[in-house]
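S.K.: no sequence on this one, just coordinates:
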């Protein structure tokens, strides 16, 4: 029996003119690409990683406080400042620990080499124990000092080894009236220029208080101008006031002189509040007590604004 071939005839779609119409899809056909999927997966991991890092950063910022190191000359000419610090330290701590969350305070006192004194530097690591800090301040003796320069370089070296927090902002308030020794005159061959550079790289801000009435306290910043972080030109044998100006300017700190010895208390509070981002709050609290602006605090606040503008231009956080 013969097979009959059956053909299925479908009507052609026609335009009104009668010509055939080729039907096209409105949307292009999607193609599957393994490489694009892999890229998307990698991007997802990156975004996920970024999200984790952002959360960690926010968490750190929420717990960020201040590591404050008071670094002071206790040679003969600085006796009166040490006496005030002994007397007023509890007041300083009461203000700052209430104002600044997660605050820790450390202390480095220094004298000089070869002067017959019982120490060159004495270090109290960073702590929250106010009683321990007060005992350290009261129990550290003053000294005589040797030549006109003092062992500032030794104190700066000790600051490198301080128990700095990984999270907190890092601040030094250096008060004294004499410059450090050059390398050739330091028994340990400490190079203060390189030590300051290393401290800056550790994100330590050095604020300075030049304890002499020979310079207008508002002019100290202008004595040795230098860009923040500019260690391209080595400095040496600066006079005392210029050294205190340089070291603050190059690390993004504030340099100030004192009009009266008692000013050291307000200056320490203001420097710490500045580096903790709490200077406005300190100003409000102090106004409740003094009923008038404190000149040193106002000056430090003005200088801090200028420094922040410079940091933004240079790309520093």
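M.R.: Sure thing, it's come through. Just so we're clear, the structure is a prediction, and the values are computed from it rather than from any experiment.

S.K.: all contacts plus neighbour counts: C-alpha atoms, from now on.
M.R.: Will do.

S.K.: and the strands in the stretch 101-250 of the chain?
M.R.: Shown for the stretch 101-250 of the chain, the strands assigned by DSSP state E, counting those that start in this stretch span residues 103-110, 121-127, 169-176, 204-210.

S.K.: could you say which of those is packed most deeply?
M.R.: strand 204-210 (a mean of 26; mean count of other Cα atoms under 10 Å).

S.K.: what angle sits between that strand and strand 169-176?
M.R.: On the basis of axes from the mean of the first three to the mean of the last three Cα atoms, to 10 degrees, strand 204-210 is oriented at 20 degrees to strand 169-176.

S.K.: look up how far residue 68 lies from residue 258.
M.R.: For residue 258, the distance to residue 68 (Cα to Cα, to the nearest Å) stands at 20 Å.

S.K.: more crowded one of the two?
M.R.: Legend: neighbour count by other Cα atoms under 10 Å for residue 258 and residue 68, higher for residue 68 (27 against 20).

S.K.: sorry, back to before: switch the strands of the stretch 101-250 of the chain over to TSV; also include distance to residue 85.
M.R.: Compiled in TSV, the strands of the stretch 101-250 of the chain are given as follows (distance: least, Cα to Cα, whole Å):
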stretch	distance to residue 85
strand 103-110	12
strand 121-127	15
strand 169-176	11
strand 204-210	14
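
S.K.: below is structure B, check it against A:
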């Protein structure tokens, strides 16, 4: 029977998946209760994740943009009693407390309120410099562990004079929230992982050359602002470059600045050959990066052309399929369109639309370094992007092109569109282009231009692969004939001896 609910799938720790119908207005706790009943555990033991993010049981399904056929991941938490220390910020009072790791943060507020005789509404609680907000988030998900030190302070009481002067409690809370966001990237904060793919064919190599001039400075700054950030650099040529250089060369996600600098300085330019480039291979290879499960993930594809259709290689790589896989992994793709790409611009818009990323246009090469920083700050969220924009304005380094870049980043959707029709089915809204790389129904080529040689990790023309295989087969036949002749001679010799 049809319902107006949202059908979601939850992958259980055993590997089994269950299907549930839930209304967008219902809270996540409802799903936790259903999983708990099925797994025979308590509801507060069930932790649900979407795109690597832990869902607050008290928030609604629509709050997280959960859409039809979304796959959530369930984890069963083990109850533990935590011995924590509660300390007043002025040092006047310190208390020890035992509390379950599965209790919500709101329960901690109530306990502290009772112990210190402070109304919950006037409590401000910090752990490792982060402000904890009154919420249904479990303590374990909020980063509280055995031995944690919770710092408590009493917010000033709101007075009429304060209201007249504009120093309201609301403004103080805004500042507290801002500090919470900025401090959330400490050692126990959420990881930020960004992979930058540079087209190294022809004139596009200049973008990588421009970035590497300030790469050490950029990475050092990012690690100071977002300590948990890891960066990957991908150099992308084309299949025709594989035999002499590379089709795709990758430095995995790392926080080692020297490794990033060395890779960028040493990777050579490629020719690219024909007009399309192997962007589809980049989307496929990016899936193999060492992505963390609980991280904000992004892939930045910088190019000026479009991908090949599936028939171009014997592996039939579909950029649409690979984009779907990345999106399922929680990777937002930033399609960075360099120069005037014409119809190829549809590719960069589609990358961003499907994954919930951002489509950026770059007409000037000197913007690339600031874009490198801006994207990382945007993935990290909070006020970092806004602060970086203000910095460029105050130092006189803002340009019209950079202003456009910031505007495009601000217009980026918070999450992937949650409409009930997938991008695969929504052909009426998709822009039409009669090209085989865009419309696969026009991809009628039957013979691939390149074949993958797995033992050498190279892409070669079919004629070269056939010649190599024929030579190997001939060599094998010669060895086989020699072996057979030797066996026959030995057998003949034995017969003579017997006679």
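M.R.: Perfect, I can see it now. Note that the coordinates shown come from a computational prediction; the quantities given were computed from them, not determined experimentally.

S.K.: report the central residue of structure 2.
M.R.: Central residue check for structure 2 by Cα atoms, centre = their mean: the C-alpha nearest the mean position is that of residue 297, 1.8 Å away.

S.K.: now do the contacts for the aligned partner of it in structure 1.
M.R.: Superposed on structure 1 with TM-score structural alignment, residue 297 of structure 2 falls opposite residue 170. Residue 170 of structure 1 makes contact with 66, 67, 68, 164, 203, 204, 205, 275 under the criterion Cα atoms under 8 Å, 6 or more residues apart in numbering.

S.K.: and the gap between residue 301 of structure 1 and residue 105 of structure 1?
M.R.: Residue 301 of structure 1 is 21 Å from residue 105 of structure 1, by Cα to Cα.

S.K.: cool, and residue 36 of structure 1?
M.R.: 54 Å.

S.K.: so how many other residues sit close to residue 252 of structure 1?
M.R.: The number of residues near residue 252 of structure 1, taken as other Cα under 10 Å, comes to 25.

S.K.: and what of residue 215 of structure 2?
M.R.: 22.

S.K.: could you tell me where stretch 251-268 of structure 2 falls in structure 1?
M.R.: Under the criterion TM-score structural alignment, stretch 251-268 of structure 2 matches residues 124-141.

S.K.: now do the matching stretch: distance to the chain's middle.
M.R.: 23 Å (Cα atoms, centre = their mean, to the nearest Å).

S.K.: that older thread, which of the contacts of residue 170 of structure 1 lies closest to residue 138 of structure 1?
M.R.: residue 68 (18.6 Å; Cα to Cα).

S.K.: what's near enough to touch the counterpart of that closest one in structure 2?
M.R.: Aligned by TM-score structural alignment, residue 68 of structure 1 pairs with residue 194 of structure 2. Going by Cα under 8 Å, 6+ apart, residue 194 of structure 2 touches 229, 230, 231, 232, 253, 297, 298, 299, 300, 376, 379.

S.K.: determine the three-state secondary structure at residue 194 of structure 2.
M.R.: Three-state assignment for residue 194 of structure 2 (DSSP: H, G, I helix; E, B strand; the rest coil): strand.

S.K.: trace residue 316 of structure 2 over to structure 1, please.
M.R.: So, by TM-score structural alignment, residue 316 of structure 2 is matched to residue 189.

S.K.: neighbours of the closest residue to that match other than its chain neighbours, how many?
M.R.: Of all residues not flanking residue 189 of structure 1 in the chain, residue 183 sits nearest, at 5.0 Å (Cα to Cα, 6 or more residues apart in numbering). Using other Cα under 10 Å, residue 183 of structure 1 has 15 other residues around it.

S.K.: surely residue 183 of structure 1 meets residue 191?
M.R.: Yes - the criterion here is Cα atoms under 8 Å, and residue 183 of structure 1 meets it with residue 191 at 5.2 Å.

S.K.: gap between the aligned residue in structure 2 for residue 153 of structure 1 and residue 199 of structure 2?
M.R.: Under the alignment (TM-score structural alignment), residue 153 of structure 1 maps onto residue 280 of structure 2. Distance, residue 280 of structure 2 to residue 199 of structure 2, by Cα to Cα: 12 Å.

S.K.: more neighbours: which of those two?
M.R.: Between residue 280 of structure 2 and residue 199, counted using other Cα under 10 Å, the more crowded position is residue 199 (30 against 20).

S.K.: got a list of what that one touches?
M.R.: Neighbours of residue 199 of structure 2 in contact, by Cα under 8 Å, 6+ apart: 205, 235, 236, 237, 302, 303.

S.K.: go on, residue 169 of structure 1?
M.R.: 64, 65, 66, 67, 203, 204, 275, 276.

S.K.: what segments of structure 2 are helices?
M.R.: 28-39, 105-116, 160-164, 169-182, 205-212, 215-225, 257-266, 279-286, 319-328, 345-355, 368-380, 384-394, 400-410, 462-498 (DSSP state H).

S.K.: right, I'll call it a day here.
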